[in-house]
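Novice: coordinates only, sequence not included:
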């Protein structure tokens, strides 16, 4: 099973996904980049209403489906069985020795219609022992039949969905090149809970110095707190 880092450091995008909290300034709406398309070099498109937000219909990020931030592990396990109709023994557990968090994970076929099998991870905080993050990954590791084209299709479907969800305009970033891939979408709600969508892969330079990404994985995160995540940190002054 894949480990999901609270800090997303393995993606090399901590400062990007955190936005203003990390001193990066308000993220700008990025121009579409051709890199995400695996089989062609046409530009990825972004809906024109990407930053149009009606505060009354603004998206609230409170977890994933029936699993809500703040739930304990027993309640999340019950929510998972309700959401996906799985038996309890289909839900695995995993500890993160660096962050001292705990996760429960399961494989979900066609979490997106015809999108292939994904692995969903529910992370419980170091101190609170309650749900602080939900992560999903699509890759050949979760589905041997996964292709770059399907990963790119899944990424486009999710990005278009999130762009219509009414996140705070000054938190929205799309199609942002980062180490190891492209940040397809990031947005936060009024309580600074965030959605992060990252298309990972390898870049090649094609004709006219155009960089093209061949996707190897798609990561989706729902994060309760990107500023002060509930993970273990050494107290100041000890080392």
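Specialist: Received the coordinates, thanks. Model, not experiment: these values are computed from the prediction.
Novice: going forward, measure contacts and count neighbours with C-alpha atoms only.
Specialist: Noted.
Novice: okay, now the residue nearest to residue 65 when sequence neighbours are not counted: neighbour count?
Specialist: Residue nearest to residue 65 in three dimensions, not counting chain neighbours: residue 83, with 7.1 Å by C-alpha to C-alpha, 6 or more residues apart in numbering. If you count neighbours by other C-alpha atoms under 10 Å, residue 83 ends up with 13.
Novice: test my guess that residue 83 contacts residue 66.
Specialist: Yes - judged on C-alpha atoms under 8 Å, residue 83 makes contact with residue 66 at a distance of 6.6 Å.
Novice: buried stuff in the helix or strand containing residue 197?
Specialist: In this assignment (DSSP states H and E), residue 197 forms part of strand 194-205. By neighbour count with 16 or more other C-alpha atoms under 10 Å, strand 194-205 contains the buried residues 194-203.
Novice: comparison target, given below:
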């Protein structure tokens, strides 16, 4: 299975009230305190105390709560969920969900990550996003692809990125065989990062 980079997704006509809202991940909501998020983690996952840890990211000026899970659908295998808090406000602002294989996965294992990425992309594509506020299947550097990114009316964002999976090259020809681990990442952000692949207010329409 190979995923072909294409271009922006077709914008869906929708009123602000009917558009999808990116409020956080599961029970954890943007703006929650660390203590509130820890309660949300206990509610969402059957994770033991040894599966939850905290760390500071001095370079980013953030506090991070990490949850290691043995499994989390739809991704294959173990996952790590990172809840990121701004030091200035001590409030949740970003969540990353990452599935990653071992250093040398088989072709079948790489395809499992690709299939999970496609499932997530289909799910998010069916939601209503702000006009010209979503893209699909955009090359994201060597061996990496932005499967989906969407922005809600408040400029909160979700994106799905995969790497180390089979991709198609130019003119539909197979790209170089992937190397290294396979990874699938879903990110939820309370505001659109400066380096985001789509801008809050201008994404040309297209089709997947």
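Specialist: Great, that's in hand. Nothing here was measured: the structure is a model prediction, and the numbers come from that model.
Novice: what's the TM-score once they're superposed?
Specialist: Put the two chains on top of each other and the TM-score (TM-score structural alignment, normalised by the length of structure 2) is 0.77; 187 aligned residues with a C-alpha RMSD of 3.2 Å.
Novice: which helices and strands does the strand holding residue 197 of structure 1 pack with?
Specialist: For strand 194-205 of structure 1, the contact count by 3 or more C-alpha pairs under 8 Å, 6 or more residues apart in numbering; DSSP states H and E identifies helix 148-163, strand 181-188, strand 211-223 as packing neighbours.
Novice: tell me which residues touch residue 4 of structure 2, please.
Specialist: Listed by C-alpha atoms under 8 Å, 6 or more residues apart in numbering, the contact partners of residue 4 of structure 2 are 137, 167-169, 172.
Novice: an error on my part: the question was meant for residue 54 of structure 1.
Specialist: residue 166.
Novice: to which residue of structure 2 is it aligned?
Specialist: In structure 2, the residue paired with residue 54 of structure 1 is residue 14, using TM-score structural alignment.
Novice: counting neighbours, what do you get for residue 68 of structure 1?
Specialist: Look at residue 68 of structure 1: counted by other C-alpha under 10 Å, it has 20 neighbours.
Novice: corresponding residue for it in structure 2?
Specialist: So residue 68 of structure 1 corresponds to residue 29, using TM-score structural alignment.
Novice: pretty sure its match is touching residue 23, no?
Specialist: Yes - counting by C-alpha under 8 Å, residue 29 of structure 2 touches residue 23, with 5.5 Å between them.
Novice: any chance you could map the strands in structure 2?
Specialist: 24-25, 28-29, 52-57, 62-69, 79-86, 91-100, 134-139, 144-151, 157-163, 183-189 (DSSP state E).
Novice: turn those into a markdown table, columns for distance to residue 195 of structure 2.
Specialist: Shown next, in a markdown table, are these (distance: least, C-alpha to C-alpha, whole Å):
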| stretch | distance to residue 195 of structure 2 |
| --- | --- |
| strand 24-25 | 20 |
| strand 28-29 | 23 |
| strand 52-57 | 19 |
| strand 62-69 | 18 |
| strand 79-86 | 17 |
| strand 91-100 | 15 |
| strand 134-139 | 14 |
| strand 144-151 | 12 |
| strand 157-163 | 12 |
| strand 183-189 | 12 |
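Novice: out of these, which is closest to residue 124 of structure 2?
Specialist: Closest of the strands of structure 2 to residue 124 of structure 2 is strand 144-151, at 7.6 Å (criterion: C-alpha to C-alpha).
Novice: specify the angle between that closest one and strand 183-189 in degrees.
Specialist: Strand 144-151 of structure 2 and strand 183-189 are oriented at 20 degrees to each other (axes from the mean of the first three to the mean of the last three C-alpha atoms, to 10 degrees).
Novice: all good on my end, thank you.
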